[in-house]
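A.B. asks: below is the sequence, then the predicted model.
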Amino acid sequence: MTPGARVQAAIEILDEILTGQAVEKTLTNWARRSRFAGSKDRAAVRDHVYQALRCRRSYAVLGGSETGRGLMLGACKDQGLDPAALFHGEGHAPSALSAAEQSIAPEFHSDAERHDIPEWLWPVFSRSLGTEAIAAATALRSRAAVHLRVNLLKGDRDNAIERLTREGIATEPHPASPTALTVTEGARRIKNAESYLQGFVELQDAASQAVVDKLPVQNAPRILDYCSGGGGKALAIAAQTQAEVCAHDADPRRMRDIPERAMRAGADIRCLTSEELVTQAPFDLVLCDAPCSGSGSWRRDPEGKWRLTQDTLDDTVALQARILDEAAQRVAPGGVLAFATCSMLDVENSQQTQRFQERHTGWAHLSETAWHVHSGTDGFYVSVFRRNGTE
């Protein structure tokens, strides 16, 4: 495919997504019906689509319309490219620019529009991040780096770097965690690399790893990852301790990959149903990685940014509080409860910590830490409490 043909494909895919179609499903359907597209073509089209979604509001202004064509025209302008070099109608490229498109005079009407945040969310976003709000919003407009976690059960960081180098994957240490690596070259090779397939490394954001570093895992004989999902944090915990590590999720289907991932990593993780959880509690450490807005990972999932509404955020905040209260009941006297989100919004983070303390006596607040996207990781938050030993 020519560069122009890739842009036209992205336009058509974006038009479907803008009608409400799911991003991944739309991309998959396009790839299935476009057998002529090679792997590099599919990757390039995918990159076009995701970047346009990250910058949906500003690209619409720059391109004159919130359509696939408008977004891709806006992308050209934002990236300093000459649109006429791609919009010319030859070789399956988009049709040539109209006189109206050539005369667009973009004007941003708000900071939210300029920095690609939903208008209703900007007050919460800017309050949550203060003077760092624009830096965070700007970072969300770019593709996230690929991070790996070194599996300490199979080797150290230097060994992992050497193994990956031999497989054509260049990495460097990330300062957020002693186990974190940033991939600087060869990211698309990771899932076929022996280092990954044999469990020497796992894909995991550096801040997600840093959350685990904040937990007193060495002092907890029995540990529960309460909202485990695919088990990334449970695996990270198991690599750092000889403790009994259990995983639980309200939807057991989310845990279906944990046994295979644990076997690959050489870890021992027990997945518990809700019924089993009742008999296995209490635990010395419970990590509650709660459902959230995902605002800290919108670079990877820009669709989530535009689907979020005030109502869904309110519902999510209420759900987090209920889950946190439930998780607290699983903690043994003298044990530790950790509440984490991949969010940068105060209503999901510091305010949840404050409200938990207001609802519950007999807990000491030990620490809280936040990571933001403009510091080179996903946005994450963790708050750690210790239960009174007499309860």
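C.D. replies: Okay, I see it.
A.B. asks: rest of the way, CA atoms for contacts and neighbours
C.D. replies: Fine.
A.B. asks: what number of residues lie near Ile269?
C.D. replies: By other Cα atoms under 10 Å, 23 other residues sit near Ile269.
A.B. asks: and it, how far is that from Gln320?
C.D. replies: 24 Å (Cα to Cα, to the nearest Å).
A.B. asks: and what of Thr131?
C.D. replies: 27 Å.
A.B. asks: which one's more surrounded, those two?
C.D. replies: Of the pair Thr131 and Gln320, Gln320 is the one with more neighbours under other Cα under 10 Å, namely 23 against 10.
A.B. asks: second structure follows, compare the two:
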Amino acid sequence: MTPAARVQAAIEILDRVQAGEAAEKALTSWGRRARFAGSKDRAAIRDHVFDVLRMWRSTAALGGGETGRARMIGLFRAHGQDPAELFTGQGHAPMAMTDVEVAAGDAPDGAAALDLPDWLAARFAEDLGERTHETAEALRTRAPVFVRANLLKTDREKARARLAEEGVETVPHALAETALEVTSGARGLIRTDSFTDGWIELQDAASQAVVEMIPLGDATRILDYCAGGGGKSLALAARVPKAELFAHDADPGRMSDLPKRALRAGATVTCVAKPKGVYDIVMADVPCSGSGAWRRAPEGKWRLTEARLAELTDIQAHILTTCAKLVRPGGALVYATCSLLRAENEAQIDAFLASHSDWRIGPNRRFLPSDGGDGFYAACLIAPD
């Protein structure tokens, strides 16, 4: 496919997203119909679609409309490119721009310039203060790719050297001692021997930093209560290989790949349907808005509502109360989200401590996308002896 044909495909997919279809579904449906498209074509089209999703409001303003075509015109303008170079009408290219389209479009302002819904822009300003603009700006760009050096098999420098031999260039990242940011060769990562042999795992740098900040001490029983795919379970196993590590999720299907991943990593993780007894450490990376990871899943920015946020905060409070009962005296409950919003972070900890006055707060930190990784929040809550 030509670059212009890829733009036309992205336009068609974006029109389906505008009509309410999920982006992944729209991309998959297009891919099934377009058997002629190669892997590079599909990757380029996906990049176009997700670039627009990150900048949904500003591309509409710059393009002068809310169609996929207008937003792609706006995307090119945002990047300082003349869309007319690809909108030629030749072959499978989008039809040539009309005089109206050439004249249309305005610089976005306010919440549109931040690429946030109005109500979320107000929340960001209240919660993030002077860091609002840099945070919103970071969410408008593609996320870096990170890997974690698996300490059960190697260290960061050895993993970096091996990846370089396989054509993947990386640099150490300051957020975590195991973090490597991939600077080239990211699309081939999972085909490397480094990945196949379990030397590395794909994991955001801030997510790795959350695990590093947990005061594990001499913990022998650890529970990852909201394990999902198990990334943090594996990172915990690498830090304390002699501890018993258990993984639980309300939807066990999310953990379906964890046994295979653990085997590759050389880790021992036991998946449990119902946690039993008490644990030295309970990790709860709770369901949340995902606002800290909207670079990776930008649709969430536009689909989140105030009502859904209220539902999520109720779920989070319930999980905190449930997990507190699973922590041994003197143990730690680690609450984490990939959210930027105070309602899901500091406000939850304040409410928990208000109703559990004998608990105390230990290490805690808010990570912002402008720090390099995804947005995360983590707080270690220490149980009474």
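C.D. replies: Happy to help now that I have it. Being a predicted model, the structure only gives us computed values, none of them experimental.
A.B. asks: what do we get in structure 1 for Ile351 of structure 2?
C.D. replies: Just to correct that, residue 351 of structure 2 is Ala rather than Ile. Counting by TM-score structural alignment, Ala351 of structure 2 corresponds to Arg355 in structure 1.
A.B. asks: how about Asp285 of structure 2?
C.D. replies: Asp285 of structure 2 maps onto Asp289 of structure 1 when the alignment is built from TM-score structural alignment.
A.B. asks: ok, its match - contacts?
C.D. replies: 225-228, 338-341 (Cα atoms under 8 Å, 6 or more residues apart in numbering).
A.B. asks: now neighbour count too, for those, in CSV please.
C.D. replies: Putting the contacts of Asp289 of structure 1 into CSV (neighbours: other Cα atoms under 10 Å) gives the following:
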residue, neighbour count
Asp225, 26
Tyr226, 28
Cys227, 25
Ser228, 26
Ala338, 28
Phe339, 25
Ala340, 28
Thr341, 26
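A.B. asks: in the biggest helix by length in structure 2, what counts as buried?
C.D. replies: Counting by DSSP state H, the longest helix found in structure 2 is helix 306-324. For helix 306-324 of structure 2, burial by neighbour count (16 or more other Cα atoms under 10 Å) applies to 309, 312-313, 316-317, 319-320, 323-324.
A.B. asks: ok, which pair from the residues you listed is furthest apart?
C.D. replies: Leu309 and Ala324 (22.7 Å; Cα to Cα).
A.B. asks: is Leu337 of structure 1 in a helix, a strand, or coil?
C.D. replies: strand (DSSP: H, G, I helix; E, B strand; the rest coil).
A.B. asks: structure 2: which residue goes with that one?
C.D. replies: So, by TM-score structural alignment, Leu337 of structure 1 is matched to Leu333.
A.B. asks: and that match, what does it touch?
C.D. replies: Counted by Cα under 8 Å, 6+ apart, Leu333 of structure 2 has contacts 281-284, 323-324, 327, 380-383.
A.B. asks: and Ala138 of structure 2, by the same measure?
C.D. replies: By Cα under 8 Å, 6+ apart, the contact set of Ala138 of structure 2 is 295, 369-370.
A.B. asks: okay, and the closest residue in space to Thr353 of structure 1 that isn't next to it in sequence sits in which element?
C.D. replies: Of all residues not flanking Thr353 of structure 1 in the chain, Ser383 sits nearest, at 6.9 Å (Cα to Cα, 6 or more residues apart in numbering). Using DSSP states H and E, Ser383 of structure 1 sits in strand 380-387.
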